[in-house]
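Trainee: coordinates only, sequence not included:
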């Protein structure tokens, strides 16, 4: 299974989610699930993660060093699950995807346990223009949401259930 995590520039939110989700997948023994990140914009292609995001991840015990910014394009259409960080990214991804593949696109925080059932799914706030606290907030959101994703993948309705 392949999971795409999509934000705008692919240097803050989606790479943070990529690093955290891959760590949590490994901890859960989900070796057959791969998470990757990309952005809908092209201005940071090939760049490392934003230094502020990388510092927050490193302080929390994660390794952000492998990240290089990539662009969402047709090569991402075959991912099994595409999780977008905000409504703008969501609409941009849906506009590019063939209609028969749009059901695999969800807002990232669909799996956030703090979002109530039936509530509108909120964006992951973009920390780019704010202070350092914004990067801490993004990590908090990402960690608990990644826990929700792992629970979904290992639960009765996850991909392993379809194999039986």
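Mentor: Ah, there it is. It should be emphasised that the depicted structure is a prediction, and the values quoted were computed from it without experimental measurement.
Trainee: only C-alpha atoms for contact and neighbour calcs from this point on.
Mentor: Will do.
Trainee: now the strands for this protein?
Mentor: With DSSP state E as the criterion, the chain has strands at 2-7, 34-39, 81-84, 105-107.
Trainee: gap between residue 150 and residue 55?
Mentor: To residue 55, residue 150 is 24 Å away according to C-alpha to C-alpha, to the nearest Å.
Trainee: re earlier: could you dump the strands of the chain to TSV with distance to residue 157?
Mentor: Putting the strands of the chain into TSV (distance: least, C-alpha to C-alpha, whole Å) gives the following:
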stretch	distance to residue 157
strand 2-7	16
strand 34-39	18
strand 81-84	14
strand 105-107	16
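Trainee: hold the first one in mind and look at this next one:
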């Protein structure tokens, strides 16, 4: 079986998308299917390229057992659309940016929104916690844990 390649995308790739990468890696590790996936994250902007995840986000994630080890990078439409099977944006703005960068229907078909996989929450976006307080980082992790489990469930059921 060929590995499923998933890319999580937010604006700066320092809060939400590296957290989604770490959470999904945790979910697939717990399920014993890590070998079936390649998981990465990127940002639609390059403002933080080469930087680690936001320290506040790292701190909240570590408390839940997730280690954010990736370095920020900018989404590259020339290579990322071809390489990844699924490109999952955190909010409507990211989704619109990804759609503008897409080159045809094949690329558009790979774009999904993170909260579309949520099972327990009624949010239509994963909100950016950057300018908020601790509650925002905790909410992001709550949404990502739920949505990552939902994503794996849909993959296992061949629904996506």
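Mentor: Cool, the structure landed. These numbers were taken from a predicted model, which means no experiment stands behind them.
Trainee: residue 126 of structure 1: which of the strands of structure 1 is closest?
Mentor: Closest of the strands of structure 1 to residue 126 of structure 1 is strand 2-7, at 8.9 Å (criterion: C-alpha to C-alpha).
Trainee: ends of stretch 76-93 of structure 2, what's the gap?
Mentor: End-to-end span of stretch 76-93 of structure 2 (C-alpha to C-alpha): 17 Å.
Trainee: ok, and what's touching that stretch?
Mentor: 4-10, 16-17, 95, 98, 101-102, 107, 110-115, 124-127 (C-alpha atoms under 8 Å, 6 or more residues apart in numbering).
Trainee: quick one: the residues in structure 1 that the helix of greatest length in structure 2 pairs up with.
Mentor: If you go by DSSP state H, structure 2 has its longest helix at helix 134-156. Using TM-score structural alignment, helix 134-156 of structure 2 lines up with residues 132-154 of structure 1.
Trainee: that stretch: average distance to aligned residues in structure 2?
Mentor: Following the fit onto structure 2, the mean deviation recorded for stretch 132-154 of structure 1 is 0.6 Å by mean C-alpha distance after the TM-score superposition for structure 1.
Trainee: now find how far off-centre that stretch is within its chain.
Mentor: 9 Å (C-alpha atoms, centre = their mean, to the nearest Å).
Trainee: and what of stretch 39-52 of structure 1?
Mentor: On C-alpha atoms, centre = their mean, the centre of stretch 39-52 of structure 1 falls 14 Å from that of its chain.
Trainee: whereabouts in structure 2 does that stretch align?
Mentor: The aligned range for stretch 39-52 of structure 1 in structure 2 is 43-56, by TM-score structural alignment.
Trainee: outside of that stretch, which residues touch it?
Mentor: Residues from elsewhere that reach stretch 43-56 of structure 2 (C-alpha under 8 Å, 6+ apart): 9-15, 17-18, 68-75, 94, 97-98, 134, 137.
Trainee: at 7 Å what do you get?
Mentor: Stretch 43-56 of structure 2 has contacts (C-alpha atoms under 7 Å, 6 or more residues apart in numbering) with 9-15, 18, 68, 70-75, 94.
Trainee: quick one: list the elements packing against the longest helix of structure 2.
Mentor: Counting contacts by 3 or more C-alpha pairs under 7 Å, 6 or more residues apart in numbering; DSSP states H and E, helix 134-156 of structure 2 packs against helix 16-30, helix 55-63.
Trainee: right, I'll leave it there.
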